[in-house]
Structure formats: C-alpha cells, structure tokens
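**Q** generate a structure from the sequence data that follows.
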Amino acid sequence: MDKSSEASKNSNTLIWGIIFIIGAIMLVWSMSTSRTGQVWVTPEQHAFTADADGKYSATDTPSSGDIEWVTYNVVPDSELTQEVIDSGSVTLSWSRTIGLWLAAIFTLFILSFLVGDNPAYKFAEALVVGTSAGYVMVIGIWDVFVPLLLGKLAPGFVQTAFLPGMDVSAGTQFLYIIPAILIIMLLFQLMPSGGWISRWPIAFFIGITAGYRMIGYVEADLVAQIKAGIVPLWVTGENGFAFWASFNAVLLTVATLSAMIYFFFSVEHKGFIGKTARIGIWFLMITFGASFGYTVMGRIALLAARLEFLFGDWLHFIPSS
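**A** Presented below is the predicted three-dimensional model:
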C-alpha cells in the first residue's frame, strides 16, 4: 500500500471516528435530557358480549363469559409529558422499547459499511439473510405446502391436526400426487448419487415458469407497448384541436421511430438515417437518465426513512405527531 492510499484511509478513519464520537455524545445527552429510545403506551380495553341469538356486540360493561382483550396504543411525543407519566395512565412498553433499540442498532450496523467491511455489518447481514430464509420457509410450509398439498391429499388429517377451519368438502384430490412426486424427486438433489433424478422436476418447473412468464411479458411488454405507441397524431377534443395532446403524440412517435432506427444496423448510419439515429440516442439517454434518477430517488427515500426513524422514533430529535 502506497503512502497516498494509506493517508487517505487514515483520514477516512479519523473522520468517521469523529462522527461516531459526536453521535455518542449526542446519544448520551439525549438519554439524560429526554426519553430517548423509550416507547410509552396507553392500554385500551375491548369487550364483546353475546346476545340471545348468539351474536356478539361491543359493550362497555363486560361481565363473566364475555370476550375481553387489551390493545396498546403508542403515545406520541407531543402528548407524553411528565405529568402524564406520573398520572399512571401510560406505561412503558418493554417489548416495543427493546424492539426499537434492536432496530436502531441493526440500522447502524448496516450503515457502518460506509466505513468499510467490519464484523458488525457482517453480523447484521448474516442475521437478516438467516431470518429472511427462515421466515420464507415457514410461510412456504404453512401457506403453501400444508394447505395446498397436504390439505388436498389428506384433508381430514390436516383439518384435525393443523387447520381446523379448512374446507374439506372436496375430499381427497388424487391429482395432487403428481406435485408430491415431483417434490420427492427434487429432494434427491441432497443425495450423493441421486442428483440426476432431481433434474426432471427442475426442468419441469423451469419450463412451466418460463412459459407462464412469457405470456405475461408478451402481453405487458410487447403487445401493450405496441398498442400504446399507435396513437393518432391529430387529437381533437370538445374545444376542437388539442395542441398538447397532439404534441405528445408526435413526440412519442418520433422518439419511438428514431430509437428503433438507432438499433437498425442493416443500413449504414449516414445522411437522414444517421441524423435520425442520433436523435434516437438523445431520447434513449433521456429515458435512461430519468429511469436512473427515479431509482436513486427511491433509494434516497429509503435512506430518509431510516434517518427519520433514527432521529425521530429513537433519539426523539424530531418530535412525532
């Protein structure tokens, strides 16, 4: 490593060190002067009572046998004062407070990648990936595998053991044995000498998915785009000629044709064809720039939301309404 790169690295480390020190000082100051990282809630009682017909309705005076539960509403900073806390009408929610701190800490862990790859970022990344994989697996089992496969092959067993509210009027549907066999064949991928068996269901799934997606892409990206590009150049309305609508139609037609000519390489781009292709380049660059700007704007919005969470919900520098 040369001296310039080492000096740059040391400079970046110093800058981020100063930022973290300032942040720690602000955090300590905020915790000492306010309720930083605390979530206060107000309990709300709900009760339903049954009438003579067995129908339930809300009641303010529950009695024995009624259905009762309690919900907790987060108290905004603007309404949370020391007098309100002393009155006992609000309580500190430890579960929400712990969740708030975990969310803030892991947000900082992810943002620490700006300094460079570090153990905190790796830990947060691994936890997010592992949690996401586990969540998707559980959702797949209980929302897909159990009701849509086991529930079709053994509806009575699934209703008794897992899903009491499942409709079993259709009975056993033996056609679902086919996907069950494909799933079993797919598991042979985990065996040392049975990998070739799993290729058949993989090929089947890829083929079905490709065909299904192709129809959607053709309808949405090809047919719909062609239909949207075929517009009248002379647009009239209730008041006669509509200038801006006609201008947009002409602009759309010119942009479409010039961009298509740019990708038409069978004719040398000279003369009229070359000038038209150059116009197409301008339209393409404007389109790509707008698309890139829209993407960046979305990412900045996500960053702004996380900063608002850190400085608002966590540090309470931004009062919540």
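
**Q** can we go C-alpha only for contacts and neighbour counts from here?
**A** OK.

**Q** how many neighbours does residue 214 have?
**A** 13 (other Cα atoms under 10 Å).

**Q** please give me the structure for this one as well, since I'd like to look at both together:
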Amino acid sequence: MTFDLFSNLVAAFFTLCIFSFLYKDNPFYQMSEQLLVGVSLGYSLVLTYERVFIPYFYQPIFLKHEWILIIPSIIGIFYLFRFSPKLSWLSRYPIAFSMMSVGASVALAMHTSILVQMRQAMVPIENINLALIFIGTITVLLYFFFSKAHTGIYGQFVNVGKWFMMIGFGASFGLTVMARISLLIGRIQFLVNDVFLALKQALFG
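**A** As a prediction, the model looks like this:
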C-alpha cells in the first residue's frame, strides 16, 4: 500500500464520519468535528506565526529596529487579555481602535460602495436589461421609504421592488446551494475515483 492510498483511506474515513451526521449525531461525527477544529486551529497558528508574526513583528522590530511598531504590537497583544477576568478591560482598547479604523475605511470606501453603483444606474436606457435595472433600483429604494404608507398605486409600485428583492435573494440562495452541491460532488468523486477504484486496483490488480 502506497502512502497516497493510505492518506486517501484516512481522508475517506473522516469524510464518511462527517456524512454519518445525516443519520444522527454520533461519536464518529463528534470526533471528526473536534479533530477538524483542532487541526484548523493548529494550522492557523503556524500560518499566523510564519506570515504575520515573523514579517510584521519580529523582522521590523528586532532586525530593522523600527521601534515605533512596538506600540501597535502592544495594542494588539491586549486582545489576549480578553481571556483574563481581571484584565479583560484592556481588550477594549484594540477593539475601539479597530472599530474606528473600520468606520474610517467605510467612509473612504463610499466611492466603491455607493458612488459607483449610482453611476452604473445613471446610464441611458437603451435596451430591456437597462430598463429592468432602472425599475428594480427605483422600486427597491422606494420599498425602504417608510414615511409613506405602502397603499394604493404607490403600494403596488413598491410591491414590484419586493419581487425584485425576492428574485435577488432567491438567486443568491440558489448559488449558495449549487456551491454546496458542487462540494458534495467533489467528495463523492474522491470516494469513488481516488479511494474505491484505487483500493480495488491495489487489492485485485
């Protein structure tokens, strides 16, 4: 038995353990779930050490002597005090700084998040697709205008926006389902082609 076949057998075992949850919760599924969380955490720690700690902390401070970086490093370390009951208040400072930076970045990103969408909606209506985009944009925006009751002709016009939103949400959900189905197909192909057929070839030639 080659190492590739052995590793595929191990992967197939844990794949079937995860699939066993479709029947009911069982120790095999719990073992696989906890192992996945543990391996993912260990991999994340190693990846963080190699791609974050070394290039952004150790090298700039201790090799390049950029001592000013000690300040943000200390603020980042304050996150770890979240696990201390007595010193958990220190973790509020990096959260405050991060929220301020997120708010500033959102304000600066208005061009990409709002103005570009407005510019795309302000184009000449030359075909049916642009007409549908225009009608959908106006009706969806009016749906969230709650200063006027959604009744009468205005209510019927707003209902068009509701249908546009339902179609958009349905398409997004369908795309998510199809992505999950593609993952399932990939695992089934792995079990059949890489494991079952390879094991049959190894045992019976």
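
**Q** ranges for the strands of structure 2?
**A** Using DSSP state E, no strands are found in structure 2.

**Q** need the helices for it, in chain order.
**A** In structure 2, the helices defined using DSSP state H lie at 3-19, 27-48, 70-77, 92-108, 110, 116-121, 128-143, 152-189, 197-204.

**Q** for residue 60 of structure 2, which of those is the nearest?
**A** Nearest to residue 60 of structure 2 among those is helix 70-77; the distance by Cα to Cα comes to 9.7 Å.

**Q** how about the helices of structure 2 in a markdown table, adding distance to residue 63 of structure 2?
**A** Formatted as a markdown table, those follow (distance: least, Cα to Cα, whole Å):
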| stretch | distance to residue 63 of structure 2 |
| --- | --- |
| helix 3-19 | 41 |
| helix 27-48 | 19 |
| helix 70-77 | 13 |
| helix 92-108 | 25 |
| helix 110 | 38 |
| helix 116-121 | 43 |
| helix 128-143 | 54 |
| helix 152-189 | 44 |
| helix 197-204 | 51 |
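
**Q** any idea how far the most centrally placed residue in structure 2 is from residue 35 of structure 2?
**A** Centrality entry for structure 2: nearest residue to the mean C-alpha point is residue 176, 11.8 Å, by Cα atoms, centre = their mean. Here residue 176 of structure 2 is placed at a distance of 26 Å from residue 35 of structure 2 (Cα to Cα, to the nearest Å).

**Q** and if you look at residue 169 of structure 2?
**A** Going from residue 169 of structure 2 to residue 35 of structure 2 by Cα to Cα gives 34 Å.

**Q** again with residue 180 of structure 2
**A** Using Cα to Cα, we find residue 180 of structure 2 at a distance of 22 Å from residue 35 of structure 2.

**Q** same question for residue 148 of structure 2.
**A** Residue 148 of structure 2 sits 55 Å away from residue 35 of structure 2, going by Cα to Cα.

**Q** before we move on, what about residue 150 of structure 2?
**A** The spacing between residue 150 of structure 2 and residue 35 of structure 2, counted by Cα to Cα, is 52 Å.

**Q** residue 85 of structure 2 too?
**A** Relative to residue 35 of structure 2, residue 85 of structure 2 is positioned 28 Å away (Cα to Cα).

**Q** likewise for residue 143 of structure 2?
**A** 47 Å.

**Q** pick out whichever of the two has more residues nearby.
**A** residue 143 (19 against 13).

**Q** excluding covalently adjacent residues, which one is nearest to that one?
**A** residue 158 (5.3 Å; Cα to Cα, 6 or more residues apart in numbering).

**Q** structure 1: which residue goes with that neighbour?
**A** Aligned by TM-score structural alignment, residue 158 of structure 2 pairs with residue 277 of structure 1.

**Q** over to residue 61 of structure 2?
**A** Matched by TM-score structural alignment, residue 61 of structure 2 corresponds to residue 153 in structure 1.

**Q** what's the burial count for the aligned partner of residue 124 of structure 1 in structure 2?
**A** Residue pairing (TM-score structural alignment): residue 124 of structure 1 is matched to residue 32 of structure 2. Using other Cα under 10 Å, residue 32 of structure 2 is surrounded by 17 other residues.
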